[in-house]
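> Return atomic coordinates for the entry below.
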Amino acid sequence: MKPIKIGIVGVGKIVRDQHLPALAGNGDFELVCAASRNASIDGIANFATIESMLEGVADLDAVSLCMPPQYRYDAARKALEAGKHVFMEKPPGATVREVEDLIDLAEQKGVSLFASWHSRYAPAVEAAKEFLAATRIRSARIVWKEDVRRWHPNQDWIWQAGGLGVFDPGINALSIATHILSPMYVTKAALQFPANKDAPVAAEIDFRTAQGTPVKMELDWLQTGPQSWDIHADTDAGEMVLSSGGAKLAINGEAVHEQPEREYPALYERFAQIIRDDHSDVDLAPLQHVADAFMLGRRIAVEPFYD
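This is a model prediction of the structure:
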């Protein structure tokens, strides 16, 4: 079948690091255009806005939206209304309700909508899911701690309302946890807000599954040195540790699964599949948990943050 002609909106670090290499290695897609106010991609048509891109490329099939979540809804609506399939970087939106509206619109227009939870495609995630499905989980703990200055230097949008703050990486953990654990709900949360920011820099969240299993989550954006992206589970079959953001799996201290990371190539393979199969893939559970943490969370003021 002929390649799916795709355009990218929002040309930033994640696009150059992940999206462009993934598309270059995927024969199902042909990157034909991009829209960005401040950047361009060599060798394709470039536009300043999504509106001009949609008007200027008549045979465009799909759009990949990589701008901050606060601005994604309007762009997604424009693309869907123009009859384009839409790939949304994580998180899919700034609120749960706006993404629900996009799901309805995609169905009305007969196009595919994809919420791309990239961490779910880490190499050891499926192996962890299979292990947990075969045993009883007594408790689980999510530890996601990293250095914001290293991963998001001078990025103001993440500290603005709707930018999620420490939940920007934390939602990656939740995208894995909601895939490998039983359905769960937030019972309490404590969110630490720098005095000069509108989004949290650290958080502690308690969850409980419908079966009563406790799950604790620790988020910190000020960890220097080695970074922590781990999910621990105490089970009847022993201690499971899914580490390195889902790349490594150990059972009772013994490594049982480790492969090279290829999250974004897998995402675009999935996007091509749902387009060919004529359906959408939008799981709102990770975003809903973040919304619930903000709803139930106790706000704690901490010292100002400066890059």
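> From now on I want contacts and neighbour counts done on CA atoms only, so please keep to that.
OK.
> which one in this protein is furthest away from the centre?
Distance from the C-alpha centroid of the chain, by CA atoms, centre = their mean, peaks at Asp236 (30.5 Å).
> From Asp42, how far off is that residue?
Distance from Asp236 to Asp42, counting by CA to CA, to the nearest Å: 54 Å.
> Thr209 too?
49 Å.
> now do Asp168
As defined by CA to CA, Asp168 lies at a distance of 29 Å from Asp42.
> what about the two, which has more around it?
Counting neighbours by other CA atoms under 10 Å for Asp168 and for Asp42 shows that Asp168 has the greater number, 16 against 9.
> doesn't the more buried one fall inside a strand?
No - applying DSSP: H, G, I helix; E, B strand; the rest coil, one finds Asp168 to be helix, outside a strand.
> Another for comparison:
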Amino acid sequence: MDPIRIAVVGVGKIARDQHLPAIAGNSAFSLAATVSPHDPGVEGVPHARSLEELIERGPAVDAVALCTPPQVRYDLAVQALRKGMHVFLEKPPGATLGEVGALSSRADKVGATLFAAWHSRFAAGVAPARAWLAERRIDSVSIVWREDVRVWHPGQAWIWEPGGLGVFDPGINALSIATHILPRQMFLQSATLEIPANRAAPIGADIQFRDTAGAPIHMDLDWRQTGPQSWDIIVETDAGTLKLSNGGAVLTLPSGVEHNEDLEYPGLYARFATLIRGGRSDVDVAPFRLVADAFLRGHRKIVEEFHD
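Reported below is the predicted structural model:
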């Protein structure tokens, strides 16, 4: 079977650190091209300054991985789907729920695969955590996602603009795990969003969710953390405490720490290949919907200005 010819659109840090190595390590794909108006691309691989240029001049591709900021992703995905290309959407899958829904409908009509890729769901501890929680009573959940934005997103102005999500850019990773491992649906009750006076998106958030059985779920997001970083989900159950730490990479159960190989982006591309070969899409917007609800219902608290 011939490999899937894929183009990476947007050649920034996440593309170079994660997407390109994952593609290179998966025989189901071949890197056919890169696209960026700013980055020169990869030596020996055809490069275009825009997706339109790639479509017009070639080389031919079967799929695209959109690694651009979410605010510009819809139009790029539409261009690709018009040509019958399969589309991999980096997280978050778009700037609004409406545009993601429109893309899903378009992909169905043209018979192409659309994949909303939640990389944190492929962290080593997530699948076994989901399996362990399936038979438990959930009493409460604590999500603490605190990191230093200056370390992880230096100089990225788009992330502070409408549609960039602010602290929910990493926070949505936690929600992608929580919505995957918890056995019952969760929904928002209240939220406080801390927004710097000179920015449009929050730098911190305190959120109260609950699940459909009434279990409280508290989420603490902050982009001002210095020193050790915190990416933890703690679930209290009738059988003891489950903890996912380091962004889902480390699972601790009452029986001890479980060790599994952490292959987030290789797992994503294996899933994308399976979807393409099977003629299916995977567009789960549950984490994105919770973020939208926080912006819809959250109280906005203006805090001091933030400067990189």
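> returning to what we had before: list the residues that contact the aligned residue in structure 2 for the residue farthest from the centre of structure 1.
Structural alignment (TM-score structural alignment) places Asp236 of structure 1 against Asp238 in structure 2. By CA atoms under 8 Å, 6 or more residues apart in numbering, the contact set of Asp238 of structure 2 is 136-139.
> What's the separation between the residue nearest to Thr237 of structure 2 when sequence neighbours are not counted and Met186 of structure 2?
Spatial nearest neighbour of Thr237 of structure 2, excluding adjacent residues (CA to CA, 6 or more residues apart in numbering): Ile138 at 4.7 Å. With the distance defined as CA to CA, Ile138 of structure 2 ends up 12 Å from Met186 of structure 2.
> helix/strand/coil for the residue nearest the centre of structure 2?
For structure 2, the residue sitting closest to the mean C-alpha position, by CA atoms, centre = their mean, is Lys91 at 3.0 Å. Here Lys91 of structure 2 is recorded as coil under three-state DSSP.
> For Val201 of structure 1, see how far away the residue farthest from the centre of structure 1 is.
Counting by CA to CA - Asp236 of structure 1 and Val201 of structure 1 are separated by 35 Å.
> got it, and Asp168 of structure 1?
Separation of Asp168 of structure 1 from Val201 of structure 1 (CA to CA) stands at 10 Å.
> Could you do Phe29 of structure 1 as well?
For Phe29 of structure 1 relative to Val201 of structure 1 (CA to CA), the value is 38 Å.
> ok, now Val148 of structure 1?
Here Val148 of structure 1 is placed at a distance of 9 Å from Val201 of structure 1 (CA to CA).
> any common contacting residues for these two?
Residues touching both Val148 of structure 1 and Val201 by CA under 8 Å, 6+ apart: 221-222.
> which residues in structure 2 form helices?
Using DSSP state H, the helices of structure 2 run over 13-14, 20-24, 51-57, 73-82, 97-110, 126-133, 149-152, 168-181, 264-278, 286-297.
> quick revisit: dump the residue contacts of the residue nearest to Thr237 of structure 2.
Neighbouring residues of Ile138 of structure 2 by CA under 8 Å, 6+ apart: 215, 235-238.
> Tell me which of those residues fall in strands.
If you go by DSSP state E, the contacts of Ile138 of structure 2 have 235-237 in strands.
> quick one, longest strand in structure 1?
Determined from DSSP E, the single longest strand within structure 1 is strand 184-194.
> so it matches what in structure 2?
On structure 2, the counterpart of strand 184-194 of structure 1 by TM-score structural alignment is residues 186-196.
> what does stretch 11-24 of structure 1 give?
The aligned range for stretch 11-24 of structure 1 is 11-24, by TM-score structural alignment.
> which of the contacts of Asp238 of structure 2 show up in structure 1 as well?
Retained in structure 1 by both residues aligned by TM-score structural alignment, their matches' CA atoms under 8 Å are the following of the contacts of Asp238 of structure 2: 136-139.
> want to throw these into JSON lines with distance to Glu52 of structure 2?
Formatted as JSON lines, these follow (distance: CA to CA, whole Å):
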{"residue": "Arg136", "distance to Glu52 of structure 2": "50"}
{"residue": "Arg137", "distance to Glu52 of structure 2": "51"}
{"residue": "Ile138", "distance to Glu52 of structure 2": "49"}
{"residue": "Asp139", "distance to Glu52 of structure 2": "51"}
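> In the contacts of Ile138 of structure 2, which residue is surrounded by the most others?
Val235 (22 neighbours).
> quick one: contacts for that one?
The neighbours of Val235 of structure 2, taking CA under 8 Å, 6+ apart as the test, are 138-142, 241-243.
> Output the helices of structure 2 as TSV; include the columns distance to Asp2 of structure 2.
Converted to TSV, these look like this (distance: least, CA to CA, whole Å):
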stretch	distance to Asp2 of structure 2
helix 13-14	27
helix 20-24	15
helix 51-57	21
helix 73-82	20
helix 97-110	21
helix 126-133	30
helix 149-152	37
helix 168-181	32
helix 264-278	11
helix 286-297	34
